[in-house]
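Kindly return the folded structure for what I paste below:
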Amino acid sequence: MKLCIKSPERKMDFFVEMGAYNGEEFSNTLWLERKHNWTGLLIEANPDLCRQIDLLKRQAWRLCACISNNFKQTEFIQSGAIGGMASELDNDQMKTVETNQTISVPCFNMIEVMDKIGVQHIDYFSLDVEGSELIVLDSIRNELISGKIVVNIWSIEYRTWDGKQNIINKSFQKLKNLRDFFENIGGYVEHSQLNNEDGENRDGMALDVVFVRT
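Reported below is the predicted structural model:
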């Protein structure tokens, strides 16, 4: 399977946004690109959303695929911002899915992707893949430990939402799993948790957690 990545024309500070949606709504990196001249890599598995990203002509690489060390392809539920790997969406998350339509999408090893574009240092990594976050992190565990890949700042979504409310016990468990991962690899501290303007930032209630390299 050939790895095809659309590339920008310049290199500045570098981000990765995995779960890029349409490249504009909910984007954690568009502001960095447009206001601060960053570039980066946008990863989105839904081909319909990838086409929308391309229309924006963002100054970033764009990969339309999933990231995994274990699969060459996977079944992906194509449901807008809530889409994800069919094997990783739990019953609560499935309540938010508008359709059960699945498509087969290619998967690539993250190291293969970063080697392809010649980047090993990531200033900011935004990870929002509807339940597959630890799969992605585990796929680069050894490289983060060895320093082959360096990430300065992570923001990772951990909330489990069923369409009406936060499933607090599941959100808390995901947060614990993320903390365990970063404690295990070493070299990071938890910086903060992020939420919407009127939301709480305490454990299990926030939307994202931020880890910073020491």
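
When you work out contacts or count neighbours from here on, use the C-alpha atoms and nothing else.
OK.

Residue 6: what's it in contact with?
Going by Cα atoms under 8 Å, 6 or more residues apart in numbering, residue 6 touches 60-63.

Filter the residues you listed down to the ones in strands?
The strands, defined by DSSP state E, take in 61-63 from the contacts of residue 6.

any chance you could map the helices in this protein?
30-36, 47-56, 91-94, 110-117, 133-139, 141-146, 168-185 (DSSP state H).

Distance to residue 198 and mean neighbour count added to those helices, as CSV?
Output for the helices of the chain, formatted as CSV (distance: least, Cα to Cα, whole Å; neighbours: other Cα atoms under 10 Å):
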stretch, distance to residue 198, mean neighbour count
helix 30-36, 22, 14
helix 47-56, 29, 15
helix 91-94, 22, 16
helix 110-117, 35, 15
helix 133-139, 25, 17
helix 141-146, 34, 15
helix 168-185, 17, 16
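
so which of those helices comes closest to residue 3?
helix 110-117 (7.8 Å; Cα to Cα).

which residues are in contact with the closest one?
3, 67-69, 120, 139-140.

Return the distance of residue 136 relative to residue 156.
Distance, residue 136 to residue 156, using Cα to Cα, to the nearest Å: 11 Å.

To compare against the first, here's the next sequence to fold:
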Amino acid sequence: MLQFNNSYIFVRKNLRRISQQQLKTFGAILIFGSLGFLTVEYANKDLNTVADNFGIDCSEVRRYKKAGLYEESRRRFKDVIVHYKIINLKDEEHNIDLRPFLNCLDADDPYLAHVIENEMLLPPAPNNSEYNLKNPGRKEIVNNHQALDIMEMVYKNKLKNGFFVEAGAADCEFSVSLPLEANYGWTGILVEAVPGFFKHCKKVNRRSYLINTCLGTDTHPSFMEFNMQSSGTLDEKKKTRAMAGFNSNSKSKKDVYTIQCFPLESILSALYNPVVNLFVLDVEGFEFAILRAIDWSKVNIEVLSVEVDIAGVLMKDSSVEIIRDFMKSKGYQRFTHRNDFNPSTGKNLNDLYVRHDIVELYDVVQLPDKSTVDDPYLDGSFYDVV
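As a prediction, the model looks like this:
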């Protein structure tokens, strides 16, 4: 009964912002919500049914949903939680959950938003809580050139209480959004897939939502192979590797695990689709895969800071030029981040994209490089990837 009441409240809160077609889907929430969950324990070596989505046929689920056969769906399908454990380099145990039924839902499905909101998102720390930072200098905006450009070049230090999404949030200290949160009252969503990093994120007391997942490369949730150590080798001669990310050219499978990724729209829908003043996308070479999966008609993103220096190295159908042309087609103007040169790749690390209406509203112009405080904590090479 309690589960039904919670679903009813959820429907009431969203009633004014949904279409008639979506109302039918909300009916499914009440039915699927009454199913309860089956939890299945798996070892990673036993995840041999990922390819067939653990026996749940998404084409069948979609066919029943389209026909409105919710009672039949109730008898045939379960929102099963497949649970398994991984061990990191520090011999710490972490849990990973897979929910194959969710892979059958569209990005804007209300039941999917309900699950993310109530079972996956961790709420922000109170605004009056103290940060628990190993390196307090990281919250100073002068020490973060990306955050500095967002406020000086774009928003002219005027935007208070903004909203961000940071994908690839690492330990939530080495973070573009931290100075915006600490000094300008911003909040948002910190997305981090690596369990060890996420464990640290929970200790930092960020005043933003946390979610232990990855942004997906499809229009619905999906299972992805994720390398918890490195998404691939960048330079064979120099033996340089990217940080953790989608698995590409790894020769070893010992650090590769199956995780479930979610579309950006799904995560935003869980918070009632807020305006995103800044989207930070740093996913070790697979940025374009995420960008092209977004339904841009269903999100409101003003500014993006996108890592581009290894575009095309690990994801072969990507490149800096492809990303720039794509963002231009979506109505964004590119600017150059200041003080952003990466000597390892010989390129700028990130591109700054500002939607045309925001360029006009804030009179955004390119600014020249300027000196910033030399903060040794901005070097992320010391990370133990877990």
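
Any chance you could compute the TM-score here?
After superposition, the two chains reach a TM-score (TM-score structural alignment, normalised by the length of the first structure) of 0.78; 191 aligned residues with a Cα RMSD of 3.0 Å.

thinking again about what came up before, which one among the contacts of helix 110-117 of the first structure gets closest to residue 128 of the first structure?
Looking across the contacts of helix 110-117 of the first structure and measuring by Cα to Cα, the closest to residue 128 of the first structure is residue 67, at 12.3 Å.

so the closest one sits right up against residue 107, yeah?
Yes. Look at residue 67 of the first structure against residue 107 with Cα atoms under 8 Å: they come within range, at 5.2 Å.

Specify which residue of the two has the higher count of neighbours.
residue 67 (27 against 20; other Cα atoms under 10 Å).

Which residue in the second structure aligns with that one?
In the second structure, the residue matched to residue 67 of the first structure (TM-score structural alignment) is residue 215.

With residue 307 of the second structure as the reference, measure out to that match.
15 Å.

Contact partners for the most centrally placed residue in the first structure?
Nearest to the mean C-alpha position of the first structure, by Cα atoms, centre = their mean, lies residue 127 at 2.5 Å. Contact analysis of residue 127 of the first structure by Cα under 8 Å, 6+ apart lists 17-19, 133, 154-157.

Which position in the second structure pairs with residue 76 of the first structure?
Aligned partner of residue 76 of the first structure by TM-score structural alignment: residue 226.

just residue 178 of the first structure next, same as before
By TM-score structural alignment, residue 178 of the first structure lines up with residue 323.

isn't residue 150 of the first structure right next to residue 120, touching?
Yes. Residue 150 of the first structure lies in contact with residue 120 (Cα under 8 Å); the separation is 6.2 Å.

Give me the contact list for stretch 245-252 of the second structure.
Defining contact as Cα under 8 Å, 6+ apart, one finds that stretch 245-252 of the second structure is touched by 224-233, 256, 283-284, 286, 314-315.

what comes up buried for it?
Within stretch 245-252 of the second structure, the residues that qualify as buried are 245-248, counting by 16 or more other Cα atoms under 10 Å.

Mind picking the two most distant members of the contacts of residue 127 of the first structure?
19 and 154 (13.6 Å).

Tell me, how many residues neighbour residue 225 of the second structure?
When neighbours are counted by other Cα under 10 Å, residue 225 of the second structure registers 18.

do the same with residue 306 of the second structure
Residue 306 of the second structure is flanked by 21 other residues according to other Cα under 10 Å.

returning to that earlier point: trace the residue nearest to the centre of the first structure over to the second structure, please.
So residue 127 of the first structure corresponds to residue 281, using TM-score structural alignment.
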